[in-house]
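In: Next comes the sequence, and after it the predicted model I'd like to discuss.
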Amino acid sequence: MSQVHNNGNSKYSDKIPKIKFTKLFINGEFVDSVSGKTFETIDPRTEEVIANIAEGDKEDVDLAVKAAREAFDHGPWPRMSGSERGRIMMKFLQLVEENIEELAALDSLDAGKLFELGKAAEIPFAFSVLRYYAGAADKIHGKTLRMANQLQGHTLHEPVGVVGHIIPWNFPIGMFLMKTSPALAAGCTMLVKPAEQSPLSALYLAHLAKLAGIPDGVINVVTGFGETAGAAISSHMDIDCVSFTGSTEVGRVVMQAAATSNLKAVSLELGGKAPLIVFDDVDVDSTINIALKGGFANKGEYCVCSSRILVQEGIYDEFVTKFALYAKGMIVGDPFDPSTHQGPQVDKQQYEKVLSYIEHGKRQGATLLTGGKPCGEKGYYIEPTIFSDVTVVYTFAYVTHICCISSTLLCTNNHVYVFVCLQDDMLIATDEIFGPVVSVIKFKTIEEAIAKANSTCYGLAAGIATNDLNIANTVSRSLRAGIIWINCYLAFDASCPYGGYKMSGFGREFGMEGLYKYLQVKSVVTPLHNSPWL
């Protein structure tokens, strides 16, 4: 495998930005934390300290929420017309676009993301999300209702209030704009807690939001740790809604805190263990390109990565041979190098977690086709890793009476099948690894493919590769996942709702569905002439 390890040397020093913002952003100002404490943000390329960042805690969250509440209750943002909010959001978009080089560099430096890919695709997609919701801001309408008993009613869609956004480290810019854009369009005010591993771009975006004319207190950013700042947001009595993206384990904690405080609304986009089902009628080479993108995008740090690739037995041997060959050709190295395909994992903890899962795969009897080792002497680099002979244990039966509502169902050709007690038995096939590790699993029939694909507690995304429309339709209706890609993967659009089934959470990002969760519906009823109420 070819590898490039520049480890932040002078070759790319011209791309390294000066760090301008390291303090909390509260009520339109950059301020130190109440405690004065800071924490280090680390360059995953070199394992060296980039900067010391203000460490927010409960007291800082209280100040940020106070600012957001004042801006919501008395400030201009919720009271502006939708078109005026949209105009300011478009100004924000313009400033973000003008600073794309520096923003992309911050995420490469802080999170190991590919610099050129960020500029060309990932950050422009985030722009499209901001643009979509800026255009939606003046399209928030209620309904007029003709009611019984000579009553007339209408509904108002009003902003939910103060929102707490807790965002992960894998797409710092994208997640910031994905969360804040619909909330801004709705007229909410907010507090954003970026992940402690990647706080730099969130602070820069807050600065640009102020320059765009978003009023003070509307966007506040508190950097810090999940168990302190994140916990304070989840349990805060004056936050009306929490939107969280991250692990299922932490999602449970967020939901419990919200329920035991003021019963605030919660939206959770959680973990995934997405299957890509490859049927034997496809062109293998073109499908491998889909599999490479699905499995190794963003060094596997992607909740929708196709970390389980199910391949029909007729093409299984050809597929795994070619898949491993393509993966061996991937270049792992400095994310600022334009020839790099895969940068470092975000931090030491994630790096060690991924390597531990690779060892689990070896011990549990899977066949290591390629990769499986760290790269270089410095930085959190891991080779793209592929396992075959990954075993899946499941129960499959034909029945005429359904009595187990927790079973996974498939109805086809007037028959009803039930898949009971579905469970993959290798950890690399069951757990969300969040790294460049892919399991290839063999199947024979459509029914077996569906059973194995659904044999997970997650349900965020899935892919299907086939040239048979009947197979595509049957399988897509049978998979329990929030988004299904057919003959493509990671095909997102700002207009297409995205979210999870099962333990992948609930609530939707993107589309108008992503806006509605930041709105309350109020009904107003008035009696008309001759109404019995008069």
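Out: Sure thing, it's come through. The shown structure was predicted, so the numbers you read here are calculated from the model rather than taken from an experiment.
In: use CA for all of it now, contacts and neighbours both
Out: Noted.
In: now the helices for the stretch 51-200 of the chain?
Out: 58-74, 82-98, 100-111, 115-117, 123-136, 172-186, 200-212 (DSSP state H, counting those that start in this stretch).
In: Put together JSON lines for those, with mean neighbour count on each row.
Out: What follows is these, written out as JSON lines (neighbours: other Cα atoms under 10 Å):
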{"stretch": "helix 58-74", "mean neighbour count": "21"}
{"stretch": "helix 82-98", "mean neighbour count": "19"}
{"stretch": "helix 100-111", "mean neighbour count": "24"}
{"stretch": "helix 115-117", "mean neighbour count": "21"}
{"stretch": "helix 123-136", "mean neighbour count": "22"}
{"stretch": "helix 172-186", "mean neighbour count": "25"}
{"stretch": "helix 200-212", "mean neighbour count": "22"}
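In: Out of these, which is closest to A231?
Out: Closest approach to A231 among these is made by helix 58-74 (8.2 Å; Cα to Cα).
In: Buried residues in the one helix or strand I358 maps to, which are they?
Out: Using DSSP states H and E, I358 falls within helix 348-363. Of the residues in helix 348-363, K348, Q350, Y351, V354, L355, Y357, I358, G361 count as buried by neighbour count, 16 or more other Cα atoms under 10 Å.
In: Same question for stretch 317-325.
Out: If you call a residue buried by 16+ other Cα under 10 Å, then stretch 317-325 has these buried ones: F319, V320, F323, A324.
In: Isn't C496 up against L490?
Out: No. Between C496 and L490 there is no contact under Cα atoms under 8 Å: 11.9 Å.
In: Of these two, give the one with the bigger neighbour count.
Out: Comparing C496 with L490 by other Cα atoms under 10 Å, the one with more neighbours is L490, at 19 against 15.
In: Neighbours of the residue lying closest to that one once chain neighbours are set aside, how many?
Out: With Cα to Cα, 6 or more residues apart in numbering as the criterion, L490 has its nearest non-adjacent residue at 6.7 Å, and that residue is G294. Close neighbours of G294, defined as other Cα under 10 Å, add up to 27.
In: Alongside the first one, take a look at this:
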Amino acid sequence: MAAARAAFEDGRWSRLAPAARKKVLHKIADRIEAEALSLAVLGVRDNGTEMGMALKAEPGSAAGTFRYYAEALDKVAGEVAPTAPDVLGLVQRAPVGVVGAIVPWNFPLMIGAWKLAPALAMGNSVVLKPAETASLSLLRLAEICAECGLPDGVLNVVTGAGAETGAALAESMGVDVLAFTGSGGTGRKLLEASARSNLKRCYLELGGKSPNIVFADAPDLRHAAKVSAAGIFRNSGQVCVAGSRLLVEASVHDEFVAMLINEAEALRVGDPLDLGNHIGAVNSEDQLRRNLSFMDMARAEGGQVVTGGNRILQESGGTYMAPTIVTHVARDHALFQREVFGPVLSVTKFETEEQALALANGTDFGLAAGVWTANLSRAHRMVAGIRAGVVHVNTYGGADNTVPLGGVGQSGNGHDKSLHALDKYVDLKTAWIQL
């Protein structure tokens, strides 16, 4: 933190011309692309994501993110206020100083880039803490940044346990903004630490329990089933925006669930470095035990596990779980309300659009959602009515850097991606000049 503060105060990066910062960020993007395969393998060794997805979601996304903010940084200007003729009012965007970033294990390089690239683009210094179980790709990214000309001290990647390293960032008087992606419990601790220290701004992306709503008039039910299966089972369900609550109109419920079962059972689960497998490993033994504990709760509450629900044993060992679908899940069930962060899909039947909307909004979360319908008016009504930061219509996932990602309710605050992410890493400064 001292190194980041020194680098910021002496202006080696913060006062560098925008064109010079742009050049460095483009070099970083180029190097990430050049090392994409090795970076993806580093990540897969850490977190078990299937290789096909890891290659696109990790280095592929990270390179695009650095390039997006490289191009954006000199397009974001200050303002001239409409004041009286004898006064000049200027609104400047100034870097905040030192940014602390704490990122999770599921997509460390992608989510790390969502924090790093806009913060660096605006001239800040960064101290980044990876998750305990997934640091290899971010440590290599730090080396890449140095090799591409990012000055010493501007980016610092520090490993360690959340209770020690993360707490040090949260409680520091020298960190101006804290950006975090992870659990709600940790997010609350970060807010408490901010209150105890310097009231640093905290931007928290805290996951979700995202509804995926299928109406009987969906344009193509089979396609919807295929995309919905990917929306919950890719990366073993370890995706913040995963469509983990399926809400299906009663008239097509049985048909659609049968399609989903076929999709789930066709997925090959195994060694994430084997390109013949569709789904890789669960991140850790602890996470797998948590996933399986939800099966006991689901059955106790009347849910029916129609496929999966078990650990898949491999000769090589490892932590693998079968894609799981649980039907007859009611609104008050744990599987409806609590985030599993595993390959577990709960299914709930609805009769009317109003009931679907009430069920969609029936949790404390509000990160993402999906709606499948051929009725344009209904699609707009659902987008307006669902409390979520992202609502997909006749698709699920895949939004790029041009649009923001953020949640409402207990899914957090602030936004990653898009030009709106830059707002987290600047202070507005007014100059009021008498002419």
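Out: That came through fine. Predicted model, so just to flag it, every value in this text is computed and none were measured.
In: In helices, which of the buried residues of stretch 317-325 of the first structure appear?
Out: Judged by DSSP state H, these include F319, V320, F323, A324 as members of helices.
In: thinking again about what came up before, as TSV, the helices of the stretch 51-200 of the first structure with distance to F225 of the first structure would be great.
Out: Formatted as TSV, these follow (distance: least, Cα to Cα, whole Å):
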stretch	distance to F225 of the first structure
helix 58-74	11
helix 82-98	26
helix 100-111	16
helix 115-117	26
helix 123-136	25
helix 172-186	15
helix 200-212	14
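In: matching residues in the first structure for stretch 182-192 of the second structure?
Out: Alignment of stretch 182-192 of the second structure against the first structure: residues 246-256, by TM-score structural alignment.
In: again with stretch 273-286 of the second structure
Out: Here stretch 273-286 of the second structure aligns to the first structure at residues 336-349, judged by TM-score structural alignment.
In: Which residues does that stretch contact?
Out: Identification of contacts with stretch 336-349 of the first structure by Cα atoms under 8 Å, 6 or more residues apart in numbering yields 4, 12, 15, 42, 44-45, 105, 108, 110-116, 169-170, 197, 296-299, 301, 330-335, 351, 379-382, 435.
In: Measure how far that stretch is from the centre of its chain, please.
Out: 19 Å (Cα atoms, centre = their mean, to the nearest Å).
In: Same question for stretch 245-263 of the first structure.
Out: Relative to the chain's own centre, stretch 245-263 of the first structure is displaced by 17 Å; criterion: Cα atoms, centre = their mean.
In: Could you give me the buried positions within that stretch?
Out: Using 16+ other Cα under 10 Å as the test for burial, stretch 245-263 of the first structure gives T245, G246, S247, T248, V250, G251, V254, M255, A257, A258, N262, L263.
In: ok, which pair from these is furthest apart?
Out: Taking Cα to Cα, no two of these sit farther apart than S247 and N262, at 22.9 Å.
In: one step back: what's the average per-residue distance for the helix holding I358 of the first structure once overlaid on the second structure?
Out: Average distance, helix 348-363 of the first structure versus aligned residues of the second structure after superposition (mean Cα distance after the TM-score superposition for the first structure): 0.9 Å.
In: and that helix, how far from the chain's centre?
Out: 22 Å.
In: for stretch 178-195 of the second structure, same thing?
Out: The answer for stretch 178-195 of the second structure is 15 Å, by Cα atoms, centre = their mean.
In: re earlier: separate out the buried members of the contacts of stretch 336-349 of the first structure.
Out: For those, a burial check counting by 16+ other Cα under 10 Å picks out 4, 15, 42, 44-45, 105, 108, 110-116, 169-170, 197, 296-299, 301, 330-335, 351, 379-382, 435.
In: What is the neighbour count of A148 of the first structure?
Out: A148 of the first structure: 9 neighbours (other Cα under 10 Å).
In: Could you check how far the counterpart of it in the second structure is from W432 of the second structure?
Out: With TM-score structural alignment defining the correspondence, A148 of the first structure maps onto A84 in the second structure. Noted for A84 of the second structure: a distance of 11 Å to W432 of the second structure, by Cα to Cα, to the nearest Å.
In: How about D400 of the second structure?
Out: Taking Cα to Cα as the measure, D400 of the second structure falls 38 Å from W432 of the second structure.
In: Repeat that for R311 of the second structure.
Out: Distance of R311 of the second structure to W432 of the second structure, given as Cα to Cα: 65 Å.
In: Same question for S346 of the second structure.
Out: S346 of the second structure sits 56 Å away from W432 of the second structure, going by Cα to Cα.
In: Please enumerate the strands of the stretch 51-200 of the second structure.
Out: For the stretch 51-200 of the second structure, the strands defined by DSSP state E, counting those that start in this stretch cover 79-81, 87-95, 98-102, 125-129, 155-157, 177-181.
In: What lines up with T430 of the first structure in the second structure?
Out: Aligned partner of T430 of the first structure by TM-score structural alignment: Q337.
In: element containing the closest residue to its match other than its chain neighbours, please.
Out: Nearest non-adjacent residue to Q337 of the second structure, counting by Cα to Cα, 6+ apart: T363, 5.6 Å away. Counting by DSSP H and E, there is no helix or strand that carries T363 of the second structure.
In: hang on, isn't T363 of the second structure packed against A334?
Out: No. Using Cα under 8 Å, T363 of the second structure makes no contact with A334, being 10.6 Å away.
In: More neighbours: which of those two?
Out: Taking neighbours as other Cα under 10 Å, T363 of the second structure and A334 compare with T363 leading, 20 against 15.
In: The first structure: which residue goes with the more buried one?
Out: Per TM-score structural alignment, the equivalent position to T363 of the second structure in the first structure is T456.
In: Quick one: residues contacting its match.
Out: Neighbouring residues of T456 of the first structure by Cα under 8 Å, 6+ apart: K273, L422, Q423, D424, T430.
In: Cool, thanks, signing off.
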